[in-house]
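# got a sequence here, can you model it:
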Amino acid sequence: MNTVVSADGTAIAYSKVGQGPAVILVDGAMCYRAMGPAEPLAKLLADSYTVYTYDRRGRGDSGDTAPYAVEREVEDLDALIKEAGGGVFLYGISSGAVLACDAAARLGGIRKLAVYEPPFVVDGTHAPRPDDYLDKMDAMIAQDRRGDAVTTFMKTVGVPGFVVAIMKLTPNFKKLKGVAHTLPYDFRVLGDTGRGQPLNAARWAGAQLPALVMDGGKSPQYMRNGAKALSQALPGADYRTLPGQTHLLKPEAVAPVLKEFFV
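This next block holds a predicted model:
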């Protein structure tokens, strides 16, 4: 296992495959190297790039130094960028897309930024997240109600109740509960982007680099609207829809797009 030490002393576990320019993949909520889309995508990119996948803090083999702050996750990426030699391409999905945008706005060493479907609510096409949502999530974790936190999150992102009930009977649900304590981290990364209001473009004004914002042609309209809004908020960003895709993006659908963009 490879590790890099972040600015606050936290060990961040990572893997790398392939050969060529460096690409760092940033996962969304509850995903990490052993569970999620990053590893399959890395294999598809490895013929053209050196691809870094990592466990965001609190997940997998990475540490989790308290107290949490979004700035610490940006520092984790900074350490990885330096480990990769700088001049990296950065790709993030879902809440990882938002973290990747924050990193691009604050850090050097990033050549291009690509993101897929940040889970924003920017208009009336979806109910805004309740003001007390994060407080309730914090309380569930503090009370060790990890299963409740996972099911609450699943319902929030639109997973049907019967699907959630089935998931609770699968071995993967235990893995999800194992990283449930990081759900509040993701909602802190999202910040105030779930209010049903326009984005604050000033948050990413420092991201002066080529960027690509993608969504799926079969994704909910609110997510597509959020992606379009981000493409307008990021300086110099292009917007692209991947036909037939949903928020559960297939690695085979995005790999060729990234290869086309990361040149």
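
# from here on, just use CA atoms for contacts and neighbour counts.
Noted.

# and Gly9, how many residues sit next to it?
Using other Cα atoms under 10 Å, Gly9 has 12 other residues around it.

# surely it forms part of a helix?
No: under DSSP: H, G, I helix; E, B strand; the rest coil, Gly9 sits outside any helix and is assigned coil.

# what's the closest non-adjacent residue to it?
Distances taken as Cα to Cα, 6 or more residues apart in numbering place Thr65 nearest to Gly9, at 7.9 Å, with adjacent residues excluded.

# also this sequence, please, to line up against the first:
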Amino acid sequence: MQTVTSADGTSIAFEQHGEGPPLVLLHGGSSPQYWQPIVPLFAEDYTVIIPHRRGVGESGDADEYSLDRGVEDVRAVIDAADGTPVLFGHSFGGLLAIETARTTSVKKVIAYEPAVLVGEYREHADLAAQMQERINDGERREAMKFYISEVMHGGEIDDLDGWLAEWPPWPDIVDLTENVARINRAIEQYRLPDSLEIDAPVLLLTGTEGPPHLRDGIRAVDAALSDSRCTEFEGVGHGGPTEAPDRVIATVGAFINEKETPVPEGCN
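Alright, predicted model coming up:
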């Protein structure tokens, strides 16, 4: 484990695996271990760098949090990397990747269902407040279950407890409840600009079974970018990089190496 110091003095930890050009993997509401199943698929060709979001894993923390602070943390890790990196983010990590690339030199950006809220859904979004209400009532587990239902399933799932029983991060992810509530505050405060200026190609990924509000968001991000392509995976949900790692990694690898993508483009 290595560490860097972010702009506000907070220590940010990051893992490093393999050798080659730097590839930075940014996790979402789960822990850095989210990426563990796919690291071996990348580590033969890249130096895989996995930052621990502040307040998670081995990273330090501070009283205040914002999206800008998260970008500063990612930038500190990039500054420590040997070479210009590719950024690959999932969910909130996808939003961090996009926002970091607006102000930092990167080779390419990949974002799987970045946590961007648009339209009427954004105007009424109160996931953070509803999580906090449950936390204040001492119901941390219920707060996390509410979050998972909304973000993984669009609020519609018949047997959440049965699904959670088969989901590897459960119940350890309950330890991240307060951290997840605060990143959702940052997500709800973010407003997608009409134009996203990124001086690097961007690949946006989604699954046909992903939550509708994030699929709306990814189409809006695609429209705001001048150099992007959008690919969707049939039958895959919000956990795409670990649900269908071979398909996702094949598409990501082709994009990084500027080969033809092995699946049809377009996000319907």
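
# just to revisit the earlier point, ok, the residue nearest to Gly9 of the first structure - contacts?
Counting by Cα atoms under 8 Å, 6 or more residues apart in numbering, Thr65 of the first structure makes contact with Asp8, Gly9, Thr10.

# map Ala255 of the first structure onto the second structure.
Using TM-score structural alignment, the partner of Ala255 of the first structure in the second structure is Ile249.

# apologies, that question was intended for Cys101 of the first structure.
Aligned partner of Cys101 of the first structure by TM-score structural alignment: Ile98.

# I figured that match hits Ala111, correct?
Yes: with contact defined as Cα atoms under 8 Å, Ile98 of the second structure counts as touching Ala111 (7.5 Å).

# who has more neighbours, those two?
Comparing Ile98 of the second structure with Ala111 by neighbour count (other Cα under 10 Å), the higher total belongs to Ala111, at 28 against 24.

# the more buried one in helix, strand or coil?
Ala111 of the second structure - assigned by three-state DSSP - is strand.

# ditto for Gly235 of the second structure
coil.

# that one -> the first structure?
In the first structure, Gly235 of the second structure lands on Gly244 (TM-score structural alignment).

# over to Val109 of the second structure?
Checking TM-score structural alignment: Val109 of the second structure goes with Leu113.

# name the element the match of Cys101 of the first structure belongs to?
helix 92-101 (DSSP states H and E).

# next, the closest residue to Ala34 of the first structure other than its chain neighbours: secondary structure please.
Closest residue in space to Ala34 of the first structure, ignoring its immediate chain neighbours: Gly60 at 7.3 Å, by Cα to Cα, 6+ apart. Secondary structure, three-state DSSP: Gly60 of the first structure is coil.

# try the one 4 residues further on
Going by three-state DSSP, the secondary structure assigned to Asp64 of the first structure is coil.

# the match of Gly235 of the second structure and Gly216 touch, don't they?
Yes: contact criterion Cα under 8 Å: Gly244 of the first structure and Gly216 qualify, at 6.5 Å.

# those two: who's more crowded?
Shown here are Gly244 of the first structure and Gly216; by other Cα under 10 Å, Gly216 has more neighbours (23 against 12).

# which residue in the second structure aligns with that one?
In the second structure, Gly216 of the first structure lands on Gly207 (TM-score structural alignment).

# touching, that match and Glu232? I think so.
Yes: Gly207 of the second structure is within contact range of Glu232, at 5.0 Å (criterion: Cα under 8 Å).

# just to revisit the earlier point, please say which position in the second structure the residue nearest to Gly9 of the first structure maps to.
So Thr65 of the first structure corresponds to Ala62, using TM-score structural alignment.

# tell me where the stretch 151-268 of the second structure has helices.
160-165, 177-189, 212-224, 240-243, 245-256 (DSSP state H, counting those that start in this stretch).

# can you name every helix or strand that the fourth one contacts?
Packing contacts for helix 240-243 of the second structure, counted by 3 or more Cα pairs under 8 Å, 6 or more residues apart in numbering; DSSP states H and E, involve helix 245-256.

# after superposition, how close is the helix it packs on to the first structure?
Average distance, helix 245-256 of the second structure versus aligned residues of the first structure after superposition (mean Cα distance after the TM-score superposition for the first structure): 1.5 Å.

# quick check: buried residues in that helix?
Using 16 or more other Cα atoms under 10 Å as the test for burial, helix 245-256 of the second structure gives Val248, Ile249, Thr251, Val252, Gly253, Phe255, Ile256.
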